[in-house]
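Participant: heads up, no residue letters with this:
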């Protein structure tokens, strides 16, 4: 399910989502998220985690790195909330747009949750 937006709103929100790393500077979020990238790449490559259809990580296998995934998702939510507030958009819309962007950039073999809730390997 996708929400229909006016072109101007879509462009503005897409711009903000693309600028997310810039917005995440406050509170050390950017640094924390960057430091997790190597470990998250390994978990994705091993099929332990995937990217869900709301822009968050989700376990696809035993929760061996639960703290890492929980910390990443908490920071993502903080960033998404900041974007939503700044743009006057809903958190749900920002999550959906970010999920789509993450799915497009994901490497082959990463689990991606589709909008209908089903999972597939990219």
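Facilitator: Ah, there it is. Source: prediction; values computed, not measured.

Participant: When you work out contacts or count neighbours from here on, use the C-alpha atoms and nothing else.
Facilitator: Fine.

Participant: which residue is nearest the centroid of this structure?
Facilitator: residue 55 (3.0 Å; CA atoms, centre = their mean).

Participant: is it true that that one touches residue 92?
Facilitator: No. Between residue 55 and residue 92 there is no contact under CA atoms under 8 Å: 9.7 Å.

Participant: who touches both of those two?
Facilitator: Taking CA atoms under 8 Å, 6 or more residues apart in numbering as the criterion, residue 55 and residue 92 do not both touch any residue.

Participant: picking up where we left off before, contacting residues for the residue nearest to the centre of the chain?
Facilitator: Residue 55 touches 76, 95, 96, 97, 98, 99, 100, 102, counting by CA under 8 Å, 6+ apart.

Participant: Got another one to weigh against that:
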């Protein structure tokens, strides 16, 4: 096998391994997020957390119930936003801001949302 063919072969293998790892990773993320969702819905309904303008969860007041859960959700969201940003040729921050707008549209009455200026409002 000549050097050019070998390099193409190795590049294909590396890309294949990366894509397999990414799909496995994202599947895990999706399941973790799905598992957390019922508790997140409860915390939103109780007014403890809301959705900030960056597409992440944030505490609205001083009550920090389930801080580890909120941090885990935000970590996974950031991983997803980075992956989407890479696909779209943009930044994770832009993806998060776009997602925040989508989340705000679907928010239930009474849920807390942070506007672009940082002010918390109830829908």
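Facilitator: Perfect, I can see it now. Worth saying up front: this structure is predicted, and the values here are computed from it rather than measured.

Participant: The residue nearest to the centre of the first structure and residue 35 of the first structure, how far apart?
Facilitator: Computed as CA to CA, to the nearest Å, the residue 55 of the first structure to residue 35 of the first structure distance reads 19 Å.

Participant: swap in residue 52 of the first structure?
Facilitator: In terms of CA to CA, residue 52 of the first structure sits 21 Å off from residue 35 of the first structure.

Participant: of those two, who's got more company?
Facilitator: residue 52 (24 against 11; other CA atoms under 10 Å).

Participant: From residue 62 of the first structure, how far off is that one?
Facilitator: Where residue 62 of the first structure is concerned, residue 52 of the first structure sits at a distance of 16 Å (CA to CA).

Participant: residue contacts, the residue nearest to residue 48 of the first structure when sequence neighbours are not counted?
Facilitator: Spatially, and ignoring its direct neighbours in sequence, residue 48 of the first structure is nearest to residue 61 (4.7 Å; CA to CA, 6 or more residues apart in numbering). Residues in contact with residue 61 of the first structure, defined by CA under 8 Å, 6+ apart, are 47, 48, 49.

Participant: ok, now with 10 Å
Facilitator: Residues in contact with residue 61 of the first structure, defined by CA atoms under 10 Å, 6 or more residues apart in numbering, are 43, 46, 47, 48, 49, 50.

Participant: can you check residue 82 of the first structure too?
Facilitator: Contacts of residue 82 of the first structure (CA under 10 Å, 6+ apart): 20, 23, 24, 76, 88, 91, 94.
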